[in-house]
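Engineer: with the sequence up front, the predicted model follows.
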Amino acid sequence: MMSPDEIILIIHKENITSCFDTLVEITVFLDRQDLYHLYRVVDDYYEHIPPTGLGLMLLGDLSIIWETAESSDDDFWKDQEEWEIIRWRFHESSGVHTLEIEDGTMIHMLAERRYPLSREI
């Protein structure tokens, strides 16, 4: 399924093979159902194998999209006052917002979920 150097998705209904380096590229290409299916496959794949490289990044990003608790106790959300958002994009097909922070961090969030964002963000 994945190598440390690339993420490969095979979409069977169109018989298309595509290579991606980031979740941003994937959210443009997939719809919500496909994105959730990807999360389940990646989560199952890494259930007994520790993820590394792009696999680790993909699993982390997908986990934030699908598993974020509504409490702000999660360490990821604690330093928001230091974030400088340089770009905020919405990918309509998947319903995912992508925030790009000045340090290069990308945060992916589902449109209808509640995330522990501060008012300033």
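Structural biologist: Nice, thanks for sending it over.

Engineer: contacts, neighbours, all on C-alpha from now
Structural biologist: Fine.

Engineer: and the strands in the protein, which stretches?
Structural biologist: Counting by DSSP state E, residue ranges of the strands within the chain are 2-3, 6-11, 16-20, 85-91, 96-101, 106-110.

Engineer: in TSV: these, plus distance to H48.
Structural biologist: Shown next, in TSV, are the strands of the chain (distance: least, C-alpha to C-alpha, whole Å):
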stretch	distance to H48
strand 2-3	15
strand 6-11	19
strand 16-20	24
strand 85-91	32
strand 96-101	28
strand 106-110	25
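
Engineer: among these, which is nearest I26?
Structural biologist: Across the strands of the chain, I26 has its closest neighbour in strand 16-20 (6.7 Å, C-alpha to C-alpha).

Engineer: what's the burial count for the closest residue to Y39 other than its chain neighbours?
Structural biologist: Leaving aside its chain neighbours, Y39 sits nearest to L62 (5.9 Å; criterion: C-alpha to C-alpha, 6 or more residues apart in numbering). Burial of L62 is recorded as 23 neighbouring residues (other C-alpha atoms under 10 Å).

Engineer: and the comparison structure, right after this:
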Amino acid sequence: MMQEQESIKSDEDAATDYEHEKEELRMWLTVVPDEEETVDPEILSAKLVMKRFEDNTPEGYNLLLWGDLKVMFEPNAEDEIWSNQQDWTLISWKLNENCGVHTLLMDGTLTCFNMLVEKRYPLIKKMLEKMLNWKLEAKAENIMAFELLKFIKSQLED
């Protein structure tokens, strides 16, 4: 009986801790309701790659698309794309829950980075701070948004 009460108290403490953590993470989240269709990122990427690059090497616009897909699915800190992050001016950070992608839009050349929530990207601390200061835009409070914010916060603390 005593162990059961301790287990219930432990569960209640965990729930309280989780609610406290969510409350803290809410300061970096802006809820922007929107209606969109659900998209599976794996199916989308497979279709895009197969359609665009069936029998030729990427050039022109296709090369840009190929580069975007490579940055999204195979991030590499050595790639030149990540070298000038300190100069990036963030104008938007949005979460697309239906496909597990968060998007950074930069001012200037209107560069857009689509990043899978489940992957780690070589973002510098200054960029991570900009992201949290800008606040993540999401359609609703949800586990994915809170986990992404928690991950970004943990990267800043490392």
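Structural biologist: Received the coordinates, thanks. Only a predicted model underlies this, so the values are computations on that prediction, with no experimental measurement involved.

Engineer: could I get the strands of structure 1 as JSON lines with mean neighbour count?
Structural biologist: Conversion of the strands of structure 1 to JSON lines gives the following (neighbours: other C-alpha atoms under 10 Å):
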{"stretch": "strand 2-3", "mean neighbour count": "12"}
{"stretch": "strand 6-11", "mean neighbour count": "14"}
{"stretch": "strand 16-20", "mean neighbour count": "11"}
{"stretch": "strand 85-91", "mean neighbour count": "14"}
{"stretch": "strand 96-101", "mean neighbour count": "20"}
{"stretch": "strand 106-110", "mean neighbour count": "20"}
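
Engineer: tell me which of those sits nearest to T68 of structure 1.
Structural biologist: Closest to T68 of structure 1 of the strands of structure 1 is strand 106-110 (C-alpha to C-alpha; 9.0 Å).

Engineer: that closest one maps to which residues in structure 2?
Structural biologist: On the basis of TM-score structural alignment, strand 106-110 of structure 1 is assigned to residues 112-116 in structure 2.

Engineer: and the matching stretch against structure 1, how far off on average?
Structural biologist: With mean C-alpha distance after the TM-score superposition for structure 1, stretch 112-116 of structure 2 departs from structure 1 by a mean of 0.6 Å once superposed.

Engineer: about what we covered before: the residue nearest to Y39 of structure 1 matches what in structure 2?
Structural biologist: Under TM-score structural alignment, L62 of structure 1 pairs with L69 in structure 2.

Engineer: how close does that match sit to K119 of structure 2?
Structural biologist: Taking C-alpha to C-alpha, to the nearest Å as the measure, L69 of structure 2 falls 13 Å from K119 of structure 2.

Engineer: try I152 of structure 2
Structural biologist: 12 Å.
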